[in-house]
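> model this:
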Amino acid sequence: MVSNQVKNGQVLLAEPFMLDPNFKRAAVLLCEHGEEGSVGFIMNKPLDMQIDALVESFPEFESRVLYGGPVQRDTIHYLHTVGDLLEGSRPVGNGIYWGGDFEKLKFLATSQLIEPKDIRFFVGYSGWSEGQLDDEMTLGSWVVADMHANYLFNMDSGQVWEQAMYNKGDAYTVIANMPEFVSWN
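Down below sits the predicted model:
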């Protein structure tokens, strides 16, 4: 059974004391949630590399690469705003698209029809098997938030978790201001 609590295009915010180092204070954009499982990408764990250094055949292109999650860390994925130009893109929500024809993407980059500000690349992804995310939601591991494209394309990735918590209001504002380590209080 698929949970009605979460849906494609929402953000999963790790509860503040999650111990799993892959998801500590992670903000995950959920791109697929269905009967067979769920897929998303961590938006706030940047890697110190550019896509053209990671993929030899990619044209010179100064775009951020992020750690998408612990699953298949030998794969590259991308989220972007140019779904109308990139065949095979899947809409995620709020003007954000997932994937598309990689050869066409390289052409768009070379032709400057897509700019680094319009796309984010990810190494690996975050995945949940059938029912796993629903179980984690029941345990309180995640807080669901609305997605704003600014989280992915215009913000310092280190501030995404805090900002998304803050934007939820009420008690979440207090959580957003909590230090990462309790000893910092």
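> contacts and neighbour counts: CA atoms only from here.
OK.
> how about the strands in this protein?
11-14, 27-34, 37-42, 46-50, 64-67, 71-80, 90-93, 96-98, 119-129, 142-145 (DSSP state E).
> So which of those strands is nearest Ser157?
If you check each of the strands of the chain against Ser157 by C-alpha to C-alpha, strand 46-50 wins as the nearest, at 7.0 Å.
> Check which residues of that closest one are buried.
Pro46, Gln50 (16 or more other C-alpha atoms under 10 Å).
> Please work out the angle formed by the directions of that strand and strand 119-129.
Put simply, strand 46-50 runs at 130 degrees to strand 119-129, going by axes from the mean of the first three to the mean of the last three C-alpha atoms, to 10 degrees.
> Who are the packing partners of strand 46-50?
strand 64-67 (3 or more C-alpha pairs under 8 Å, 6 or more residues apart in numbering; DSSP states H and E).
> Work out the gap between the strand it packs on and the centre of the chain.
Taking C-alpha atoms, centre = their mean, to the nearest Å, one finds strand 64-67 lying 10 Å from the centre of the chain it belongs to.
> Another for comparison:
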Amino acid sequence: MIGFQSLAGRLLVAMPGIGDSRFEHAVILVCAHGPDHAMGLRIDRPASGVTLKSVLNRLDVAAPDRTASTPVLVGGPVERERGFVLHTDDWTVEDSSSPIVEGLSLTATREALGAMTDPLIGPRRSVLLLGYAGWGDGQLEEELADNVWLTADADMDLLFDTDFDTKWARALAGIGVDAARLSSQSGRA
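The predicted model follows:
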């Protein structure tokens, strides 16, 4: 595709009235984006009743007590049982970690789960997400053209903090948009 520009490492911020309840007020980190596909993780929606400790216990991985309050996020509606660890790139696994942008990687192995709980060897910041959002050939570009999403720069605090209720408004504020002034009407000029 001529002039294709990857959005990997950028945020997709849902416009009001997106028309899909799974993505209302969503903030999604684009992890991979090519001319024929895109994959992202929603960073603002904790999984109800699921903690890092409960997931680790289910997988027979040592779960320190402090992980009982660590939220697990719903990364998206596709493959909801599949886990992804989004983390700083100060910890990676050769041949398993995928760099997203400088400073940020994605790993989907049991080793990453163990590393999340070890402050001495693990990544400085990390979060476990279940599922992902995916787009087929041209689908994301069409949604962007239809003003379904705004794009924004990602910052580490927004990606990893646990103030989930305000992430959408903060992502919008980061691009100069006041969430209170957005209309749920969309269209093209």
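> Just put the strands of structure 1 in a markdown table and tack on distance to Gly158 of structure 1.
Below are these laid out as a markdown table (distance: least, C-alpha to C-alpha, whole Å):
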| stretch | distance to Gly158 of structure 1 |
| --- | --- |
| strand 11-14 | 13 |
| strand 27-34 | 10 |
| strand 37-42 | 11 |
| strand 46-50 | 8 |
| strand 64-67 | 11 |
| strand 71-80 | 18 |
| strand 90-93 | 22 |
| strand 96-98 | 20 |
| strand 119-129 | 15 |
| strand 142-145 | 17 |
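> so which of the ones you listed gets nearest Gln112 of structure 1?
Nearest of those (C-alpha to C-alpha): strand 119-129, 12.4 Å.
> Quick one, which of the strands of structure 1 gets closest to Asn177 of structure 1.
Short answer: strand 11-14, nearest of the strands of structure 1 by C-alpha to C-alpha, at 14.2 Å.
> in structure 2, what residues pair with the closest one?
Aligned using TM-score structural alignment, strand 11-14 of structure 1 spans residues 11-14 in structure 2.
> Quickly note the distance from the aligned partner of Gly136 of structure 2 in structure 1 to Leu13 of structure 1.
In structure 1, Gly136 of structure 2 lines up with Ser129, judged by TM-score structural alignment. Ser129 of structure 1 sits 18 Å away from Leu13 of structure 1, going by C-alpha to C-alpha, to the nearest Å.
> quick one: the match of strand 11-14 of structure 1 to chain centroid distance?
The answer for stretch 11-14 of structure 2 is 10 Å, by C-alpha atoms, centre = their mean.
> ok now do the closest residue to Met1 of structure 2 other than its chain neighbours, which residues does it touch?
Once flanking residues are discounted, Met1 of structure 2 sits nearest to Pro35: 6.4 Å by C-alpha to C-alpha, 6 or more residues apart in numbering. By C-alpha atoms under 8 Å, 6 or more residues apart in numbering, the residues touching Pro35 of structure 2 are Met1, Phe4, Asp137, Gly138.
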